[in-house]
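Trainee: Predicted model and sequence below, questions to follow.
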Amino acid sequence: MKAKLSQFNYNLPKKLIAKYPSKERDESRLMVVNRKTGKIEHKLFKDLLDYFEEDDCFIFNNTKVFPARMYGRKEKTGAKIEVFLLRELNKEAKLWDVLVDPARKIRVGNKLYFNDEDGNEKLVAEVVDNTTSRGRTIRFYFEDDDEEFRKILYSLGNTPLPKYINRPAEEIDAERYQTVFAKEVGAVAAPTAGLHFSERLMKQINIKGIHTPEVTLHVGLGTFRDIDVEDLSKHKMDAEYFYVPEKASTLVNKAKKDRKKVCAIGTTSMRAIESAVSADSYLKQAEGWTNLFIYPPYDFHIANCMVTNLHLPKTSLMIMISAFGGYDLIMEAYEEAVKEEYRFFSYGDAMLIL
């Protein structure tokens, strides 16, 4: 069967889109989907460990979200503009790939001014290139050292909540739109399956003897980009930086050889490990850029279970979990999630696919 985009649609009432996180990270709901039996269970996220034993593996994505959404003013007119930092192109030259809104007003040569809350000018940038209809390359003018520049840049930024949350970032988001194990700065969106893990749950994982190898995949906006082709084989993913250290591959491969559960925590962890598969189908140390798009049918090599959130219709994320869980079972699970009024998307509830 050739996978088509229209197969991955479902009806979601807007009221089920979570605008805020659950009160406690590990007290969101957890739908458990068993691929062998087709059974669907309804639990709380803190019940996750009931399904795992000593020497199993949770593969975490340790990427850290930076405050990528900035608001500035255009020279002369003073028009307010949004600048969304995507990635740094050149550290020394302070060149960044960004998205701008409204794009039609931002042209090459325009200067952009960024002030603090008191109205003091903190940074100035110049638009040096057009990359896409909304994409620009900008250069920040800043003479002092890089550490000071970064400190100011991040102080001016806001937590980059996805647009569908449909509210401005608040104080709570700085903490909750970040995993407790985040280390490597570089993501413009959180690896949301990881948001459910609390400090308390991480301690329980450790006590139970479950291994927690970490990989890095810096989540970009391309993960959420609309797919505009019906034939999924024609869709091209934006490349994202990933790193699988030797320590992670050693732990994962031992668990795999011992026939233990190897659980990818989120679609980003899954993409990272599937981008680092050796010739004999084990995990290898790797670093680079991946544009891997996983859609059915797909032969997964490393993980035999995964934790994931409930995703937007017709997105690469939903398509991947359908490849992993089986199309019919995942569509049934989503129908059940809507019926049971689970909370959806980044701040929503979770699913464990066994």
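Mentor: The structure has been received and is ready for your questions.

Trainee: contacts and neighbour counts: CA atoms only from here.
Mentor: Noted.

Trainee: Would you mind pulling the contact partners of stretch 233-244?
Mentor: Applying Cα atoms under 8 Å, 6 or more residues apart in numbering, the external contacts of stretch 233-244 come out as 214-220, 222-223, 227-229, 272-273, 276, 284-293.

Trainee: Please spell out the PyMOL selection for the buried subset of those.
Mentor: This is how PyMOL selects the buried members of the contacts of stretch 233-244, with burial counted by 16 or more other Cα atoms under 10 Å:
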select buried, resi 214+215+216+217+218+219+220+222+223+227+272+273+276+284+285+286+287+289+290+293
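
Trainee: would residue 178 count as being in a helix?
Mentor: No: according to DSSP: H, G, I helix; E, B strand; the rest coil, the state of residue 178 is coil, so it is not within a helix.

Trainee: For residue 263, see how far away the residue nearest to residue 41 when sequence neighbours are not counted is.
Mentor: Excluding the flanking residues, the one nearest residue 41 by Cα to Cα, 6 or more residues apart in numbering is residue 32, at 5.0 Å. Distance of residue 32 to residue 263, computed by Cα to Cα, to the nearest Å: 13 Å.

Trainee: Of the two, which one has the most company?
Mentor: Under the neighbour definition other Cα atoms under 10 Å, residue 32 and residue 263 were set side by side, and residue 263 has more, 25 against 22.

Trainee: Put this next to the previous one:
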Amino acid sequence: MNPDPRQLAIHDFTYPLSANRIAPEPLPDRAASRLLVSRSGVISDRTFRDLPGELPAGALLIFNDTRVVRARLLARRPTGGQVELFCLEPVAPHRSLELALQQTGHCTWRCLVGNGRRWKEGPVSLEFETTEGIKATLHALRQAQEAGTALIDFRWEPAELPFAEVLRAAGHLPLPPYIDRPDTAADAVRYQTVYAAAEGAVAAPTAGLHFTPEILTELQARGFATGHVTLHVGAGTFQPVKAERMADHPMHTEPIIVTAALLRQLLAHRPRPVIAVGTTSLRTLETLYWLGAGLLLNPDATGELLVTQWQPYEQAEAAASISPEAALTALLNYLEARGTDTLEASTRLLIAPGYRIRLVQGLITNFHQPESTLLLLVAALLGPDWRAVYEHALAHDYRFLSYGDSSLLLP
């Protein structure tokens, strides 16, 4: 019987990670990273350039094409002190990320505030120059404090600038908190995947950072199919699990965007293997199953399409007879009935031991932090073998976390 992930103790999913094992910088060559291959529990050491020769024949690789926005703003109080504003999600006038980035003149975002103790009242401001050389000013006013975050009202001149351009020109890349240095011009290139397209993430889908145009070309030449989903990675991906049991850890919500063409591609590809490039791609694919299953279990449901944290565990018995094909078909029917080719939904899905993966047969991913939800996902995929993978990586000097080395996990 599968364990109930709500009863899992996060302290059981740890390993000794010292600071000198965390990669502070990317390698000069993306594809020079090392690649740990775990195939049915047998581990071998490769380089990332070897990836095309290690993939299962006929595999479909699914990439997350989100692009990291420059979400850190360093503003000044009238007295000169610096305040850091880390934009997490839009609140008004649009909650839709795409619309919020196109908003002109003013908007409200939920933010993390750094060095804000002396910011008692009044606005902070930031002067900057746009990519076209126009001088501009951003003003930020704190409206309310909510559970460790603040609602920040932004206004800027020239007012006709979209907020996306404000962030591009005035913001900094939100490097992970364990990379303790300012972002650089090199990070502007290397903390994005070469296939990044849809702006909206505040953290990179780091499994994709190793891919180069040459590797993508080789995959195509070898006959591997590829597809793209969009999950805009939120700052919650770095949120430590502080609760003793997972039942008390709230998962963050992240928006996903998937086309009907991708759904059809997944259907046509079955039962051949699907390899998720990164934990965000895997969570998106598994979210698709539960969105479709939810439509079949509750055909009269209305409102936003959302997969909640515990939905797969609470509906496991009810969904036992729903195949991946049926779930994907239900989503296609849903889109067709609404006359759209694009699925927009949200996910809070927690994948942990006890979860049965439906749509994915393998994962390309970096090495994740101890006691993190990302490590729980790897443990759900590999079972107890996750420990051997991480012990091997530690013993053989692999580089860890966002700018670190990679792994191909084939359970």
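Mentor: Received the coordinates, thanks. Just so we're clear, the structure is a prediction, and the values are computed from it rather than from any experiment.

Trainee: ok, back up a step: so what corresponds to the residue nearest to residue 41 of the first structure in the second structure?
Mentor: Mapped onto the second structure by TM-score structural alignment, residue 32 of the first structure lines up with residue 37.

Trainee: how about its match, what does it touch?
Mentor: Here residue 37 of the second structure is in contact with 43, 44, 45, 46, 54, 407, 408, 409, 410 (criterion: Cα under 8 Å, 6+ apart).

Trainee: Relative to residue 361 of the second structure, which of those residues is nearest.
Mentor: residue 410 (6.8 Å; Cα to Cα).

Trainee: In contact with the closest one, which residues are there?
Mentor: Here residue 410 of the second structure is in contact with 37, 38, 39, 40, 361, 362, 363, 382 (Cα under 8 Å, 6+ apart).

Trainee: Then residue 3 of the first structure?
Mentor: Taking Cα under 8 Å, 6+ apart as the criterion, residue 3 of the first structure is in contact with 231, 232, 295, 296, 297.

Trainee: Was I right to think the first one contacts residue 6?
Mentor: No: counting by Cα atoms under 8 Å, residue 231 of the first structure stays clear of residue 6, with 9.3 Å between them.

Trainee: isn't there a strand covering residue 139 of the second structure?
Mentor: Yes: using three-state DSSP, the secondary structure at residue 139 of the second structure is a strand.

Trainee: How many residues are close by it?
Mentor: The burial count assigned to residue 139 of the second structure is 19, neighbours taken as other Cα under 10 Å.

Trainee: that older thread, among the contacts of residue 410 of the second structure, which pair sits farthest apart?
Mentor: Maximum pairwise distance in the contacts of residue 410 of the second structure, criterion Cα to Cα, is 14.0 Å, between 37 and 361.

Trainee: how about residue 5 of the first structure, what's its partner in the second structure?
Mentor: For residue 5 of the first structure, the residue aligned by TM-score structural alignment is residue 10.

Trainee: pretty sure that match contacts residue 240?
Mentor: No: counting by Cα under 8 Å, residue 10 of the second structure stays clear of residue 240, with 10.1 Å between them.

Trainee: Give me the more crowded residue out of these two.
Mentor: For residue 10 of the second structure versus residue 240, neighbours defined as other Cα under 10 Å are more numerous around residue 10 (21 against 13).

Trainee: and the more buried one, what does it touch?
Mentor: The neighbours of residue 10 of the second structure, taking Cα under 8 Å, 6+ apart as the test, are 241, 243, 244, 245, 246, 371, 372.

Trainee: Out of the residues you listed, which sit inside strands?
Mentor: With DSSP state E as the criterion, strands contain none of these.

Trainee: Buried subset of those, written for ChimeraX?
Mentor: For the buried members of the contacts of residue 10 of the second structure, the matching ChimeraX selection, counting by 16+ other Cα under 10 Å, is:
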select :241,246,371,372
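
Trainee: Next one: the spatially closest residue to residue 185 of the first structure that is not a sequence neighbour relative to residue 231 of the first structure, how far apart?
Mentor: In space, residue 185 of the first structure comes closest to residue 64 once its chain neighbours are excluded; the distance is 4.4 Å by Cα to Cα, 6+ apart. With the distance defined as Cα to Cα, residue 64 of the first structure ends up 33 Å from residue 231 of the first structure.

Trainee: Also residue 340 of the first structure?
Mentor: Residue 340 of the first structure is 32 Å from residue 231 of the first structure, by Cα to Cα.

Trainee: Trace residue 139 of the second structure over to the first structure, please.
Mentor: Aligned against the first structure - with TM-score structural alignment as the criterion - residue 139 of the second structure pairs with residue 124.

Trainee: distance of the residue nearest to residue 41 of the first structure from residue 109 of the first structure?
Mentor: According to Cα to Cα, residue 32 of the first structure stands 53 Å off from residue 109 of the first structure.

Trainee: go on, residue 151 of the first structure?
Mentor: 26 Å.

Trainee: just residue 186 of the first structure next, same as before
Mentor: Using Cα to Cα, residue 186 of the first structure is found at 27 Å from residue 109 of the first structure.

Trainee: if you count what's nearby, which of the two comes out ahead?
Mentor: Here residue 186 of the first structure and residue 109 are set side by side on neighbour count (other Cα under 10 Å), and the busier one is residue 186, at 21 against 12.

Trainee: returning to that earlier point: pull out the buried members of the contacts of residue 410 of the second structure.
Mentor: For these, a neighbour count by 16+ other Cα under 10 Å gives the buried set as 37, 38, 39, 361, 362, 363, 382.
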